[in-house]
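Chemist: Here you go, sequence then predicted model.
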Amino acid sequence: MWIPRHGGSLFIALAFIAITPATAASPLPGEPRIAIIIDDLGYSHARGLRAIHLPGPVTLAVLPFTPHGPALAQQAAARGQDVILHQPMQSLSNHHHDPGTLTAEMPYAAFRRTLGLALDAIPQAIGVSNHTGSLLTAQAQPMSWLMNEVGTRGMFFIDSRTTAATVALDTAIAAGVPSVRRDVFLDNVIEEVAIAESFERGIAIARRNGHAGLPSKWTERRDGLLGVGLVEYRHHAGIGTDRNEPFGQRRRGGYAGDGQRKRCKSADVRCMIPPVV
C-alpha cells in the first residue's frame, strides 16, 4: 500500500480566508477566529484518532477509499467534529497514488461517477477540498464539473492552492458554490519554535483581518503542541477557534453540532463562517 509522502502524519492547515469580491469586501465583525483543518487522514487509524480528540474544534479532511477513512469520519462526526472530503486530484507529477484520483483524461461520465463514489464513501462530509491537484485544478472544464456536483449536494469547497495557476476558487464562485482558499503555506519547518511562531503569525493576521490562519506540517512527535496551542491561544490570545466546518456553514436559524451533513444555500461568506463556541 502506498503511504503519503507525509507518512500519514497530521497536516495542520489553518487556512487564511480569502475574502473575494463574490463574498465580502471587509473583515467580518466580532472576535477574530482561526480555522484548523487536519488533512490527509485515512491511512493511519491511530493518528486519525489523535486528530479527532484534539482539545478544540477542528475539521477533519478525509481521503476516500483509504483503510480507515470511513471509520474516522464516523467517529469524528459522533464527537461533533466536522468532516470534509479530501478529494485526490491529478498533479503535475502525474502520479495517481491515491485511489479515486480525478484526472484530466476522464470523460464527464467517469469523472462524475468517481467523484460520486468518493462523496458516498464519506457520507459525513459537508465540504470538499482538493488533495494534490496541481494539474487538474488549473483546468476549467473538470473544475466546472466538480463545482456542479459540489453545488448540487449543497456543500462548500476549499481550494488547497497546490498551484498558483488554480482556477478552482474562481470556478466555484462563478457556480455559486460557497468557497474559500488556503492563502498561506508554512509547513517547511517542523519544530516546536516554528509551530509556535506559526500560531503567532496566524493570530496577527486574524486580528488584522478578522479571520485568518496558516498551515503547518505535523508529525507524531509534535502532535502535542497543537493541543497546547489550541488551549493556550483560545484562552489567552483573544482568538477564537471555529467549529462546524473549517470556515463554517452558518445558515439562517443556526447550525447543528451533531456532525451530520449541513447545507449552505448562500455564497455569502457569512454563510461559511460560524460564530465561535
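Modeler: Thanks, I have it.

Chemist: use CA for all of it now, contacts and neighbours both
Modeler: Will do.

Chemist: where do the strands sit along the stretch 101-250 of the chain?
Modeler: Assigned by DSSP state E, counting those that start in this stretch, the stretch 101-250 of the chain shows strands spanning 125-132, 156-159, 179-181, 211-212, 215-217, 240-241.

Chemist: Ok, which of those comes nearest Ala35?
Modeler: Proximity to Ala35, assessed across the strands of the stretch 101-250 of the chain by C-alpha to C-alpha, is greatest for strand 240-241 (5.9 Å).

Chemist: Distance from the chain centre to the closest one, please.
Modeler: A distance of 16 Å separates the centroid of the chain from that of strand 240-241, by C-alpha atoms, centre = their mean, to the nearest Å.

Chemist: picking that back up, distance to Ala110 and mean neighbour count added to the strands of the stretch 101-250 of the chain, as a markdown table?
Modeler: Below are those laid out as a markdown table (distance: least, C-alpha to C-alpha, whole Å; neighbours: other C-alpha atoms under 10 Å):
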| stretch | distance to Ala110 | mean neighbour count |
| --- | --- | --- |
| strand 125-132 | 18 | 26 |
| strand 156-159 | 21 | 26 |
| strand 179-181 | 24 | 26 |
| strand 211-212 | 37 | 29 |
| strand 215-217 | 33 | 23 |
| strand 240-241 | 38 | 23 |
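
Chemist: okay, pairing it with this:
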Amino acid sequence: MAQKRPGKPRRRSPKQQRGRAPTPAALVFFAGVAVAAILLFFGYAFYYLPEKQGPKAPPATQTQPKPQAQAPAPPVQAPQAQAPAAGQSPPSGQGQAQPGGHAPDQTPSQAQAPAVPSTPAVQAPPAPTAPEAKPGNPRLAVVIDDLGGSLDQARDILDLGLPVTFSIIPGLTHSKDVDAMAAKAGMEVILHQPMEAHGNAPESPGTLRSGMNVPEVSRILAAHLAQLPHAVGVSNHTGSKATEDPVLMAAVMGELKSRNLFFLDSMTSPKSVGLKEAARASVPALPRTVFLDNERGQQASLLMLAQAEKDARTKGRAVAIGHPYPETIGALAVWSLRRDKGVQLVSLSKIIKE
C-alpha cells in the first residue's frame, strides 16, 4: 500500500469551498463608516445636545442669587448681635480687670463701642491686656523686732544680705551698739517703743501707758530716741491696751510729727486707733500685714513669708514682722534663695514715701 507524503497540504473539495466568497473591501469600509456615524450620533445626542440646552438653565441659576443675597444679611446682623454683648461686657470686664486695677481706664472705650457697630470687633482684642496691668512694682518690707539685747543676733541678720529694718527696744544692753551697727551696714532703724498691754504683763519703766499726759509721753519718747540716733520711725512693742487709747495715741503722734518720724502699727489689737490718729496728725503710717513667727518654726515662717509675698502682689505692698529667733533667721536665709523676685524687698520708709 502506497504511503502519503508527509507535509503535503490537503486540498478542500469544491463542496467545502462553496459559500465562502471573499468579502469585498468596499463593503467593510462602508460598514465601518456606518458604525462610526451611529456612534457619533449617539455621542451628539447624549453629550452635545444637553450642553446646547444649557443656556436655558441660567434662569434657575439666576434665581439662586436671591437666597444668596439674603445670606449675607445674617453676617451683617451677626456683628449687630454681638454689639450688645460688647455693650454688656464692661461689667464682666470690670470684674476681671479688678485684679489689674485698671478697669476704670477701659470702661469709657467699651461704653462708646455700641455707637459704631464695627468698632466693638476692632476694640475687643485689647481687652485681654487688661489683666496684665497689675499694681506696679509690688513691695515688701521685713522688720525684725526686739533687737538690742544681743550683738550676735544683729550679725546674723546682717549676714542675710537682705534690706531688713532693725526695730530696736530701748534700754537694752546693746541697743546703742545695734543702732550703730545697722546704720553702718546701711540698714534702716526704728524705735520699738514699749506700750501698755492688756493683763498683768510686766512693764519696763519707759512704757507708755493709758492716762499719761502729753509731757510724759514727750519725755519718754525723747529719752528713747536719744539712744537710737539713726531711728527714722517708731513702732509699738506689745501695746494692745495703749494703742486702743485715742488720747494717748494722739499724744504719741504729736511727738512723731514734730520729729518728722513715721509710725508702724504692729496691730497687736484689732481695735487699735494708731493709724486713725496718725492720719489726723498727718503722720505717715503703715499697718503690719503678717507676723512671721507667732508659731515658731522654720516651716511656719516660710509659709508666712509666702503669704506676705501674696499680699504684696495683691495690694501692692506688705509689711512682715518677725523676731530674732534662730528659726526665723533660718527661714529668711532659705527664703532669700527662692523668693519671688517680682516682689521688691525694701525698707519701710521707701514704702511710705512711694
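Modeler: Great, that's in hand. Since the structure is predicted, the reported quantities are computational estimates derived from the model, not experimental observations.

Chemist: Work out the TM-score between the chains.
Modeler: TM-score for the superposed pair, counting by TM-score structural alignment, normalised by the length of structure 1: 0.73. Supporting figures: 222 aligned residues with a C-alpha RMSD of 2.2 Å.

Chemist: Export the strands of the stretch 101-250 of structure 1 as JSON lines, with columns for distance to His53 of structure 1.
Modeler: Conversion of the strands of the stretch 101-250 of structure 1 to JSON lines gives the following (distance: least, C-alpha to C-alpha, whole Å):
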{"stretch": "strand 125-132", "distance to His53 of structure 1": "18"}
{"stretch": "strand 156-159", "distance to His53 of structure 1": "23"}
{"stretch": "strand 179-181", "distance to His53 of structure 1": "26"}
{"stretch": "strand 211-212", "distance to His53 of structure 1": "23"}
{"stretch": "strand 215-217", "distance to His53 of structure 1": "18"}
{"stretch": "strand 240-241", "distance to His53 of structure 1": "15"}
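
Chemist: The ones you listed: which one's closest to Ser198 of structure 1?
Modeler: For those, the distance to Ser198 of structure 1 is smallest for strand 215-217, at 7.4 Å, taking C-alpha to C-alpha.

Chemist: Report the distance from the closest one to the chain centre.
Modeler: Distance of strand 215-217 of structure 1 from its chain centroid, counting by C-alpha atoms, centre = their mean, is 12 Å.

Chemist: ok, Gln153 of structure 2 - contacts?
Modeler: Remark: with contacts taken as C-alpha atoms under 8 Å, 6 or more residues apart in numbering, Gln153 of structure 2 is in contact with 147, 324.

Chemist: That one -> structure 1?
Modeler: Alignment note: Gln153 of structure 2 maps to Arg47 in structure 1; criterion TM-score structural alignment.

Chemist: What of Ser258 of structure 2?
Modeler: Per TM-score structural alignment, Ser258 of structure 2 is aligned with Thr152.

Chemist: Please report how far that match lies from Ala175 of structure 1.
Modeler: Distance, Thr152 of structure 1 to Ala175 of structure 1, by C-alpha to C-alpha, to the nearest Å: 10 Å.

Chemist: the more surrounded of those two?
Modeler: Taking Thr152 of structure 1 and Ala175 together and counting by other C-alpha atoms under 10 Å, Ala175 has the greater number of neighbours (15 against 10).

Chemist: tell me, how many neighbours does Thr137 of structure 1 end up with?
Modeler: Neighbours of Thr137 of structure 1 under the rule other C-alpha under 10 Å: 30.

Chemist: likewise Ala103 of structure 2?
Modeler: The number of residues packed near Ala103 of structure 2 is 21, by other C-alpha under 10 Å.

Chemist: what's the counterpart of it in structure 1?
Modeler: When structure 1 is aligned by TM-score structural alignment, no residue sits opposite Ala103 of structure 2.

Chemist: Touching, Ala103 of structure 2 and Ser92? I think so.
Modeler: No: under the criterion of C-alpha atoms under 8 Å, Ala103 of structure 2 is not in contact with Ser92, lying 10.2 Å apart.

Chemist: thinking again about what came up before, find the helix or strand that the match of Gln153 of structure 2 is a member of.
Modeler: helix 45-52 (DSSP states H and E).
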